[in-house]
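Participant: No letters, just coordinates:
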């Protein structure tokens, strides 16, 4: 291993276990070794040595390796630091429980030296890709983007940016994010679902799904582009969400002109005092509870223009707020927004 790219491993074991069977092998393979003898010392070494990977013996300081992993887990997640558990013999229950808890891998005696070195290097490389999330470049291109973006693995959404958070009405740091199919209806047409399955099973490295309805508000439709990006790690896709472009009246926006014209005629008012085609669209989306920024995206106009149209609507309906204007149109003029 190139010394200029030396990797640091933290071995957590009792003092009489410092010479684990693979320690000399790791040093010979070019790894730098850092030692800790209990959970507290391990936490200190994580901060002091910033290891690339931790190998923990199954019995340390009166605790099992799984108990120690549970103690260290919050710090490991924060630093994207892999954790291996060393077992002096195969113990099925410990392996199953460890996998369920999130242990990255196991070293079980007896072992093949080449396999051990390869699995350690592979796990470090994988963690390096995930650390991309913490870089300023990722923060700028993902977190700060006005475009709704998400990262998914096996249908489960793992990370979202603020724009996507507003779309699905979930906070960015929510512990359990939804699956893609919980957010978008991909069941129609059948080609959408087929292409989605191909992506999730590694048969396609990108897919464009057009006019997918939101599950919680099917009248809103979005184009969703899924792209496999190697630096995110295995089986992960980056998704970008854009509102469907409708230059004229949106397909799912009911044509309110007939009702407004009829109402003006019946009341003897001049049609000219009623709403322009764009004001009708803004009124419709406002009645659906869509925020100004999203209305601007849907209609491809600026937020300031949306605000201007809403002000005109309030003036023409003699209302003090857009909610009052919607109420007036529904209950006084009988306009149906559904």
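Facilitator: Looks like it arrived, so ask away. These figures come from a predicted structure and were not determined experimentally. Numbering: from 1, shown residues only.

Participant: CA atoms for contacts and neighbours, from now on please.
Facilitator: Will do.

Participant: Against which helices or strands is the one helix or strand residue 47 maps to packed?
Facilitator: Take DSSP states H and E as the rule and residue 47 turns out to sit in helix 39-49. If you count contacts as 3 or more C-alpha pairs under 8 Å, 6 or more residues apart in numbering; DSSP states H and E, helix 39-49 packs onto strand 8-12, strand 32-36, helix 65-79.

Participant: which of those sits most buried?
Facilitator: Ranked by mean neighbour count, the helices and strands packed on helix 39-49 are led by strand 8-12 with a mean of 23 (mean count of other C-alpha atoms under 10 Å).

Participant: Point out the other helices and strands that that one packs with.
Facilitator: Using 3+ C-alpha pairs under 8 Å, 6+ apart, the elements in contact with strand 8-12 are strand 32-36, helix 39-49, strand 53-57.

Participant: Could you say which of those is packed most deeply?
Facilitator: For those, ranked by mean neighbour count under the definition mean count of other C-alpha under 10 Å, the leader is strand 53-57 at a mean of 24.

Participant: residues in contact with that strand?
Facilitator: 8-13, 65, 81-87, 120, 124 (C-alpha atoms under 8 Å, 6 or more residues apart in numbering).

Participant: Show me where the stretch 151-300 of the chain has its strands.
Facilitator: Assigned by DSSP state E, counting those that start in this stretch, the stretch 151-300 of the chain shows strands spanning 156-160, 206-213, 221-228, 236-243.

Participant: which stretches of the stretch 101-250 of the chain form helices?
Facilitator: Applying DSSP state H, counting those that start in this stretch to the stretch 101-250 of the chain gives helices spanning 113-130, 136-138, 162-168, 180-183, 190-200.

Participant: For the stretch of helix or strand residue 315 belongs to, buried residues please.
Facilitator: Element membership for residue 315 (DSSP H and E) is helix 303-316. Burial within helix 303-316, assessed by neighbour count using 16 or more other C-alpha atoms under 10 Å, is assigned to 303, 306-307, 309-314.

Participant: putting a second one here so we can go through both:
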């Protein structure tokens, strides 16, 4: 059988085997159906049932399901209580020590970078050093970073990295990417002994059609925009400050280092108790002012992203929040 990632026209082979590895700073890359499929492929190739995955306490649920599907146990590195919800890199060392003292076998460390709730960025390099000392493969879940911010697996010490095309790389979904260092690539991308040229963990072929073509078509823009991430962080911090003045308080790292943010507001919740349509008032009133992106029905807590919005657009969004609060005063 053929190998889809070796197609030369359109230039899929060059994109998968040259462009993406350089972009990610890693030896080998494959395109997957999503970040979760990439995590599962890596876990299934490198871990054995009954071993344990060490993971941050803010991990995405798909990380846990991938591990469960592989028959792995989970050892969490707990996040601190709110409002910070911070994961200390030293917690990974402590978690690994707990496992070894209990006679259990840690098989891999996975760090969510950033997590999908609070947008917190843990010091990945510090976690990498711990993994090197413990001789464990280190996987970075970059679903919310690859394609949004500069990220090189080699510089961060990651052996494996996954990304999401539909979340962060301007691609139609579902689509993701899986990168591996040479040390682990031969296991993760091993060929079938029965079906020529087919990679077992990827079940032969992965993404076909629009997902692949849109990822390729948008890539130049995606790569270019990562060079402006400092401005994205400045905008996120500015927006967080504006909402904070209204009693809508950002949770997680402060100052923040990512466009994804989580907010809590007792004031908006109190308004929902008396507003027409109750808890749907915020979604409705923002929509009337040309602002969308917050899930309908959320008022006490919600998350949002400021990515690629201009300062003028963010100012208009902040003004909309203020107008809504004032209208119920």
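Facilitator: Nice, thanks for sending it over. Predicted model, so just to flag it, every value in this text is computed and none were measured.

Participant: Could you quantify their similarity as a TM-score?
Facilitator: Superposed pair, TM-score by TM-score structural alignment, normalised by the length of structure 2: 0.31. Supporting alignment: 168 aligned residues with a C-alpha RMSD of 6.3 Å.

Participant: just to revisit the earlier point, rebuild the strands of the stretch 151-300 of structure 1 as TSV, extending it with mean neighbour count.
Facilitator: Conversion of those to TSV gives the following (neighbours: other C-alpha atoms under 10 Å):
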stretch	mean neighbour count
strand 156-160	20
strand 206-213	18
strand 221-228	20
strand 236-243	21
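
Participant: right, and those strands - which one's nearest residue 260 of structure 1?
Facilitator: strand 221-228 (26.0 Å; C-alpha to C-alpha).

Participant: ok, and what's touching that closest one?
Facilitator: Applying C-alpha under 8 Å, 6+ apart, the external contacts of strand 221-228 of structure 1 come out as 205-214, 235-244.

Participant: tell me the most buried of the helices of the stretch 101-250 of structure 1?
Facilitator: helix 162-168 comes out most buried of the helices of the stretch 101-250 of structure 1 by mean count of other C-alpha under 10 Å, with a mean of 19.

Participant: Can you name every helix or strand that it contacts?
Facilitator: strand 148-153.

Participant: Give me the angle between the strand it packs on and strand 221-228.
Facilitator: Between strand 148-153 of structure 1 and strand 221-228, the angle comes out at 50 degrees (axes from the mean of the first three to the mean of the last three C-alpha atoms, to 10 degrees).

Participant: quick check: angle from strand 148-153 of structure 1 to strand 156-160?
Facilitator: Angle, strand 148-153 of structure 1 to strand 156-160, by the same axes, to 10 degrees: 140 degrees.

Participant: Can you name the residues in contact with strand 148-153 of structure 1?
Facilitator: Residues outside strand 148-153 of structure 1 that contact it (C-alpha under 8 Å, 6+ apart) are 142, 157-165, 167, 180, 200, 235-242.

Participant: so where does residue 109 of structure 2 fall, helix or strand?
Facilitator: Secondary structure from DSSP H and E places residue 109 of structure 2 in strand 106-112.

Participant: got the buried residues for stretch 177-187 of structure 2?
Facilitator: So stretch 177-187 of structure 2, judged by 16+ other C-alpha under 10 Å, has buried residues 177-181, 184-185, 187.

Participant: Can you tell me which of those residues end up in strands?
Facilitator: Among the buried residues of stretch 177-187 of structure 2, the residues falling in strands (DSSP state E) are 177-180.

Participant: related to what we said a few turns ago, which one, of the helices of the stretch 101-250 of structure 1, ends up nearest to residue 277 of structure 1?
Facilitator: Of these, nearest to residue 277 of structure 1 by C-alpha to C-alpha is helix 162-168, at 25.5 Å.

Participant: just checking, next helix/strand downstream of the one helix or strand residue 44 of structure 2 maps to?
Facilitator: Element membership of residue 44 of structure 2, judged by DSSP H and E, is helix 35-46. Using DSSP H and E, the next helix or strand after helix 35-46 of structure 2 towards the C-terminus is strand 52-56.

Participant: What angle do helix 35-46 and that following strand make with each other?
Facilitator: Inter-element angle recorded for strand 52-56 of structure 2 and helix 35-46: 140 degrees (by the same axes, to 10 degrees).

Participant: Against which helices or strands is strand 52-56 of structure 2 packed?
Facilitator: With contacts taken as 3+ C-alpha pairs under 8 Å, 6+ apart, strand 52-56 of structure 2 sits against strand 73-77, helix 90-101, strand 106-112.

Participant: Buried residues of the second one, list them for me.
Facilitator: What that stands for is helix 90-101 of structure 2. Residues of helix 90-101 of structure 2 classed as buried: 91-93, 95-96 (neighbour count, 16+ other C-alpha under 10 Å).

Participant: Redo those residues as CSV? Include distance to residue 285 of structure 2.
Facilitator: Output for these, formatted as CSV (distance: C-alpha to C-alpha, whole Å):
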residue, distance to residue 285 of structure 2
91, 43
92, 44
93, 47
95, 46
96, 48
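
Participant: Pick out whichever of those sits closest to residue 225 of structure 2.
Facilitator: Nearest to residue 225 of structure 2 out of those is residue 92 (C-alpha to C-alpha; 32.2 Å).

Participant: ok, now which ones touch that closest one?
Facilitator: By C-alpha under 8 Å, 6+ apart, the contact set of residue 92 of structure 2 is 54-56, 77, 127, 130.

Participant: 6 Å instead?
Facilitator: Applying C-alpha atoms under 6 Å, 6 or more residues apart in numbering to residue 92 of structure 2 gives the contacts residue 77.

Participant: Quick check: residue 164 of structure 2 touching residue 36?
Facilitator: No: applying C-alpha atoms under 6 Å, one finds residue 164 of structure 2 not in contact with residue 36, separated by 8.7 Å.

Participant: Tell me which of those two has more neighbours.
Facilitator: residue 164 (29 against 25; other C-alpha atoms under 10 Å).

Participant: give me the number of residues near residue 188 of structure 2?
Facilitator: Based on other C-alpha under 10 Å, the number of other residues close to residue 188 of structure 2 is 24.

Participant: got the helices and strands packed on helix 39-49 of structure 1 as a markdown table, with distance to residue 325 of structure 1 columns?
Facilitator: Shown next, in a markdown table, are the helices and strands packed on helix 39-49 of structure 1 (distance: least, C-alpha to C-alpha, whole Å):
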| stretch | distance to residue 325 of structure 1 |
| --- | --- |
| strand 8-12 | 65 |
| strand 32-36 | 68 |
| helix 65-79 | 48 |
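
Participant: Much appreciated, bye for now.
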